[in-house]
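In: pasted the sequence and its predicted model underneath.
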Amino acid sequence: MKNAEALIKKEVEFLSQYEIATAQIENNSEYWSSYTLSHGYPGIILFLNEYQKNFRINLDELIHKYILRIGEELERRIEGYSLFSGISGIAFSIDIVSDNSTHYQTILQKLDNYLIDFINRKMASINIEANPKKCDVVQGLAGVGRYLLNRVWANPKVVTSLIDIMKYFRDLHYSKNHWIISKENQFLNIDKERYSSGNINLGLAHGILGPFSLLALSKLKGIELNNHISLLSDITDYLFKSEFQNECGWLDRYDIAEMYYPSYAIRNGWCYGDTGVMNTIWLLGMAQKDEELIEKAKNIMIKIIRLNNDNLISPTFCHGLASHFTILNNVNRYFNIEEVNNYLNLILDKILSYYSSENQFMFHDIEIVNSQTRFKNKVGLLEGQIGILLSLLDYQNSQSNALEKSWKNMFLIS
């Protein structure tokens, strides 16, 4: 862990040179988007905040400089309300660094009011249909709802909006087409051809796991609908449908026509894979106080670590080792299984092996596109350096509570 700590401290030293750091990042980080939680300054303030908590060093003044930089973006007007690329993401990051809601309350109240107004308008016109842009963690209501859940004690006005989101998910679940994403609502043209009758997305980033996790987390934190436990029981049964699984585990997407089955192994990262399924099942078990369900989550975790997981070729969070590492660590803090702890040490070493002083931002985001391996220089939390360093910081913090307010909430794993 010493090597990891050295990298973390090196990045804090770099970010402390505010003018130099902002210039280098904005000019050289690929896919940089200053105001977004996924690819911008909100991720940086979360990293600095996590560092000051872990090492008990006051970085409030430095964090404030980066918040002012985000404020400049707000003054230009932000398009969208989503968690990963809109107002919810900015508010989420500022709320996390607000020192238990003692700072930045004026701006947070203002952003909350924007979101309340947005949800009121959305609910007045929204159709009951599964559409990732409306429902998921990244762009949709699951992500917005997770921010609101963090705000219910500081600003009780948001509770009604959170309840409205959960009611929408309940109504969607019990609707005729439930979580089926139609051909027209597929992201990609190739998926419109592939899933002519539609599909059910079983991932955490864009699929059913986001809404299911929000419903479980809300129950754990005391915000619930009428018959909430019954709803949690029904969505649990739904998740365990046999057609959603094969001999390897859960599919990433289930083809309604049952004509297309992926030939590839699903990567056990954040977007898709049994890691996200396992974390969601654990949350559902905790929310229902169902020991049998919690035990199932444990067994899935053990199954995951006994695979080689060699298709996780990038150290980054979205689809790589950092999320694999963080999700397993998140749940194993509850179980404390020695075999998992030993596996996590191996993954830590593997992540660190991707570091090079020659890399512009310590690590590359690595993807294979058309059989070509591509290396990207990214800083942002979702696909870049900051997400990796946050996962290392989280591992270092043995006192972290899986259900506390933290940067990990943005991924609906806590």
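Out: Great, that's in hand.
In: C-alpha from now on. contacts and neighbour counts both.
Out: Noted.
In: just list the residues touching the closest residue to residue 373 other than its chain neighbours, thanks.
Out: Closest residue to residue 373 apart from its sequence neighbours, by CA to CA, 6 or more residues apart in numbering: residue 367 at 5.8 Å. With contacts taken as CA atoms under 8 Å, 6 or more residues apart in numbering, residue 367 has the following neighbours: 313, 314, 373, 374, 375.
In: hold the first one in mind and look at this next one:
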Amino acid sequence: MNTLNTVDILAAVDELAEPLSDPHTLYPHGGVGRTRPQSLLGGAAGLALLHLERARSGRGSWDTARAWLTAAAREEVSTGRNATLFYGAPALGFLTRSVADEPHRCPPVLAALDSKTIALTRARLTLAHARLDRGELPLLSEFDLFRGLAGLGAYHLRHHRRHAITRAVLNYLVRLTEPLPSTSDGLPGWWTEVSPNGEITADFPGGHGNIGLSHGIAGPLALLSLALLRGVAVDGQRDALERICSWLDTWQQPGPWWPGVITRTNVETGQIAPSQRQAPRWCYGTAGLARALQLAGIATGDTARQRTAEAAMLGLLREPDQLDRVTDTGLCHGLAGIGQTAWRMAADADTGEITGELPHLCRRLLARLSPPPSDPELLDGTAGIALALHTLGTHQAPHTGWDTCLLLA
């Protein structure tokens, strides 16, 4: 990117971030549901990540960041069934670690949040292994990034990779990839009997295999790969990576691209309909899966797989018809998510071709920001867009490591 582009991008970040400065204005009553303070998805915790990233890079105010940190911690911390990487103790632990690289900056708080997160992770692992022992298929919420053990594993790998709990999560994910003895129809161990919304519906008779990075097997694939790249390995980890990748190879379409979900009909016919091609989003589309496959290729030394993944990202960036299908601007469903994913892939790619496509993607995203989004949140709103543009404008990996919560790094 040339200097003018960089200036334009960072000016846009400033314009997006300024109206998000005061938590009392945006969340005068603290928020409800996904906008509750301790939610990274849509609450004060997610907004705090934006202001921490700006403060740590020298482009924002530490006073603003502290105000949002205080707002995020204004209620009792959840350690219940709703506690995930994006909510409760894990979310606040993730946020607190983002204040600085040195844990001694706030040791009592971190120790308490880590302890709570380790305890709830152990409880989830106990339930997951009991389910496996019974030979039952999982719910997506057991293993996915947003609600499950892939998300909690991302927390532990980032914050204390040598701790036994990190290896325990990896051991579970290895076991998840093994076929269940109770299934004789070739379905993978992560096949679920429910639909993508978590319910049994007529639209998905026999359930589905979820490929997405947010709710599907791409999340465990990315985590297992990142762990291997960071020197954290357990027995069977490479075999697990191979099982996942082999299954994804089965459903790879010319382009390449992959459907977001595999149905029973797909399994029975071995065919994917063109209508199953989803918009190339981070959450379910080719963008997120391409990053997971790139990480797997790098981690296992499979350069062919790495190059296939990079070709998939390059293809969607160069195909206007595909980008035109992305009507949102946020991280989860929109152009910001593609931008952050593409930047991470470009940083690890064999060639500079993906980097060469980033200016066009930035221009496309900036053009969509007039008028600016009305939703301030991290996942689907302004905060996430500003964070992705911050990465693209500074040409630097996030100081806070915020995109760990997207399993991009």
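Out: Noted; the coordinates are in hand. In this text, all values refer to a predicted model and were calculated from it rather than measured experimentally.
In: ranges for the helices of the stretch 1-150 of the second structure?
Out: Assigned by DSSP state H, counting those that start in this stretch, the helices in the stretch 1-150 of the second structure fall at 3-17, 23-26, 44-56, 62-72, 89-97, 107-134, 140-143, 149-159.
In: could you tell me where the third one falls in the first structure?
Out: It stands for helix 44-56 of the second structure. Alignment of helix 44-56 of the second structure against the first structure: residues 41-53, by TM-score structural alignment.
In: mean shift between the matching stretch and the second structure?
Out: When the second structure is superposed, stretch 41-53 of the first structure averages 1.6 Å from its matched positions, counting by mean CA distance after the TM-score superposition for the first structure.
In: just the buried residues of that stretch, please?
Out: Taking 16 or more other CA atoms under 10 Å as the basis for neighbour counts, the residues of stretch 41-53 of the first structure that come out buried are 41, 42, 43, 44, 45, 46, 47, 48, 49, 50, 51.
In: contact partners for the third one?
Out: Yep, that's residue 43 of the first structure we're talking about. Each residue near residue 43 of the first structure by CA under 8 Å, 6+ apart is listed here: 37, 93, 380, 381, 386, 387.
In: can you rerun that using 10 Å?
Out: Residue 43 of the first structure sits next to 34-37, 49, 89-90, 93, 379-382, 386-387, 390, 407 when contact means CA atoms under 10 Å, 6 or more residues apart in numbering.
In: so residue 253 of the first structure sits against residue 204, correct?
Out: No - here residue 253 of the first structure does not reach residue 204: they are 11.2 Å apart, not a contact under CA atoms under 10 Å.
In: which neighbours do the two have in common?
Out: If you check residue 253 of the first structure and residue 204 against CA under 10 Å, 6+ apart, the residues they both contact are residue 272.
In: which of these two has more residues huddled nearby?
Out: When neighbours are counted by other CA atoms under 10 Å, residue 253 of the first structure and residue 204 differ, and residue 204 comes out ahead with 30 against 20.
In: residue contacts, the more buried one?
Out: Counted by CA under 10 Å, 6+ apart, residue 204 of the first structure has contacts 136-138, 210-213, 252, 269-277, 279-280, 411-413.
In: now intersect the residues you listed with the helices, please.
Out: With helices identified by DSSP state H, the entries of those that belong to them are 210, 211, 212, 213, 274, 275, 276, 277, 279, 280.
In: save the residues you listed as TSV, and put in distance to residue 114 of the first structure and neighbour count too.
Out: Rendered in TSV, the data for those read as follows (distance: CA to CA, whole Å; neighbours: other CA atoms under 10 Å):
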residue	distance to residue 114 of the first structure	neighbour count
210	23	28
211	22	30
212	25	26
213	24	29
274	36	27
275	34	30
276	30	29
277	32	27
279	31	26
280	29	28
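In: tell me which of those is nearest to residue 240 of the first structure?
Out: The shortest approach to residue 240 of the first structure among those belongs to residue 277, at 9.9 Å (CA to CA).
In: apart from its chain neighbours, what residue comes closest to the closest one?
Out: For residue 277 of the first structure, the nearest residue in space outside its immediate sequence neighbours is residue 209; the separation is 7.0 Å by CA to CA, 6+ apart.
In: that neighbour maps to what in the second structure?
Out: With TM-score structural alignment as the matching criterion, the partner of residue 209 of the first structure in the second structure is residue 218.
In: residues touching that match, list them.
Out: Under the criterion of CA under 10 Å, 6+ apart, the neighbours of residue 218 of the second structure are 144-145, 150, 210-212, 224, 244-245, 248, 283-284, 288-293, 407.
In: quick check: it vs residue 114 of the second structure, distance?
Out: 26 Å (CA to CA, to the nearest Å).
In: what do you get for residue 255 of the second structure?
Out: Following CA to CA, the distance that separates residue 255 of the second structure from residue 114 of the second structure is 43 Å.
In: more neighbours: which of those two?
Out: Here residue 255 of the second structure and residue 114 are compared on neighbour count by other CA under 10 Å; more neighbours surround residue 114, at 21 against 11.
In: ok, back up a step: compile the buried residues of stretch 41-53 of the first structure into a markdown table and extend it with columns for distance to residue 395 of the first structure.
Out: What follows is the buried residues of stretch 41-53 of the first structure, written out as a markdown table (distance: CA to CA, whole Å):
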| residue | distance to residue 395 of the first structure |
| --- | --- |
| 41 | 22 |
| 42 | 21 |
| 43 | 18 |
| 44 | 18 |
| 45 | 18 |
| 46 | 15 |
| 47 | 13 |
| 48 | 16 |
| 49 | 15 |
| 50 | 12 |
| 51 | 12 |
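In: closest to residue 2 of the first structure out of those residues?
Out: The closest of those to residue 2 of the first structure turns out to be residue 51 (CA to CA; 14.8 Å).
In: what's the closest non-adjacent residue to the closest one?
Out: Nearest in space to residue 51 of the first structure, with sequence neighbours left out and distances taken as CA to CA, 6+ apart, is residue 393 at 7.1 Å.
In: what's the counterpart of the one you found in the second structure?
Out: Matched to the second structure by TM-score structural alignment, residue 393 of the first structure sits across from residue 390.
In: quickly find the element holding that match.
Out: Taking DSSP states H and E as the criterion, the element that holds residue 390 of the second structure is helix 382-394.
In: I figured residue 340 of the second structure hits residue 313, correct?
Out: No - with contact defined as CA under 10 Å, residue 340 of the second structure does not reach residue 313; the gap is 11.9 Å.
In: if we can go back for a sec, ok but the residue nearest to residue 373 of the first structure is inside a strand, no?
Out: Yes - for residue 367 of the first structure, which was evaluated using DSSP: H, G, I helix; E, B strand; the rest coil, the result is membership in a strand.
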